[in-house]
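*Asks:* Return atomic coordinates for the entry below.
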Amino acid sequence: MTDARQTERASIDPKLLELLACPLTKGSLKWDAARSELVSVRAGLAYPVREGVPVMLASEARPLEPEKARRG
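*Replies:* Now for the predicted structure:
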C-alpha cells in the first residue's frame, strides 16, 4: 500500500464528515479509520470510503455487528 493510500485510510476531511448524513436516517456518521468506513449507528450500517470517496448507497453498506451497533 502506498503512503498516500495509508494516509487516506487514516483520516477523512472533518468538514466533509460534518456535511455528510446517513441517507436512510439523515443522522450523523462516525468515521472508522481502521475500516475506512462511515458508520451510521442508528441505521446499523457502515458505508465504505473508496479512494477517498464515500459510497453513500445502502446497497453498498455493510451491516454492523449487533455488539458494535449497541455500543455506538
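*Asks:* CA only for contacts and neighbour counts going forward, please
*Replies:* Will do.
*Asks:* now stretch 13-20, how far from the chain's geometric center?
*Replies:* Centroid separation for stretch 13-20 versus its chain: 11 Å, with Cα atoms, centre = their mean, to the nearest Å.
*Asks:* Could you also give me the structure for this next sequence, so I can compare it with the first?
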Amino acid sequence: MDAKLLDILVCPLCKGPLLYRKSENELICKADRLVFPIKDGIPVMLEDEARKLPPEEEV
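*Replies:* This is a model prediction of the structure:
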C-alpha cells in the first residue's frame, strides 16, 4: 500500500483517520469500528463492503 495514499485516505463515514493492517490487507476506522478491505491493491471504501469490527477484536 502506497504511504502517500494512506496519508490522504479517511473513513468515508466520519472522515476520521484509518489504521492500515498490513497482515490482513485492510483499513480500519476505530471510531466507526469498520474494516475496509483492500482488493488487488485498491482500497474498497464503501460502507456496504466494510465489515463490522467485533468488540473482542483489538486494533
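*Asks:* Next, the TM-score between them, please.
*Replies:* For these two chains in superposition, a TM-score of 0.91 is obtained (TM-score structural alignment, normalised by the length of structure 2); 59 aligned residues with a Cα RMSD of 1.1 Å.
*Asks:* which of the residues in the helix ranked longest in structure 1 are buried?
*Replies:* For structure 1, the helix reaching the highest residue count under DSSP state H is reported as helix 3-10. Neighbour counts using 16 or more other Cα atoms under 10 Å place 8-9 of helix 3-10 of structure 1 among the buried residues.
*Asks:* List the buried residues for the longest strand anywhere in structure 1?
*Replies:* Longest strand in structure 1, counting residues (DSSP state E): strand 45-50. Neighbour-count burial for strand 45-50 of structure 1, counted by 16+ other Cα under 10 Å, picks out 45-49.
*Asks:* Of those residues, just say which sits nearest to Glu67 of structure 1.
*Replies:* Among the buried residues of strand 45-50 of structure 1, Leu45 lies closest to Glu67 of structure 1 (Cα to Cα), at 12.6 Å.
*Asks:* Just tell me what that closest one corresponds to in structure 2.
*Replies:* Aligning on TM-score structural alignment places Leu45 of structure 1 opposite Leu34 in structure 2.
*Asks:* Let me see the contact set for the closest residue to that match other than its chain neighbours.
*Replies:* Spatial nearest neighbour of Leu34 of structure 2, chain neighbours left out: Lys52 (4.7 Å); criterion: Cα to Cα, 6 or more residues apart in numbering. If a contact means Cα atoms under 8 Å, 6 or more residues apart in numbering, then Lys52 of structure 2 has 33-35 as its contacts.
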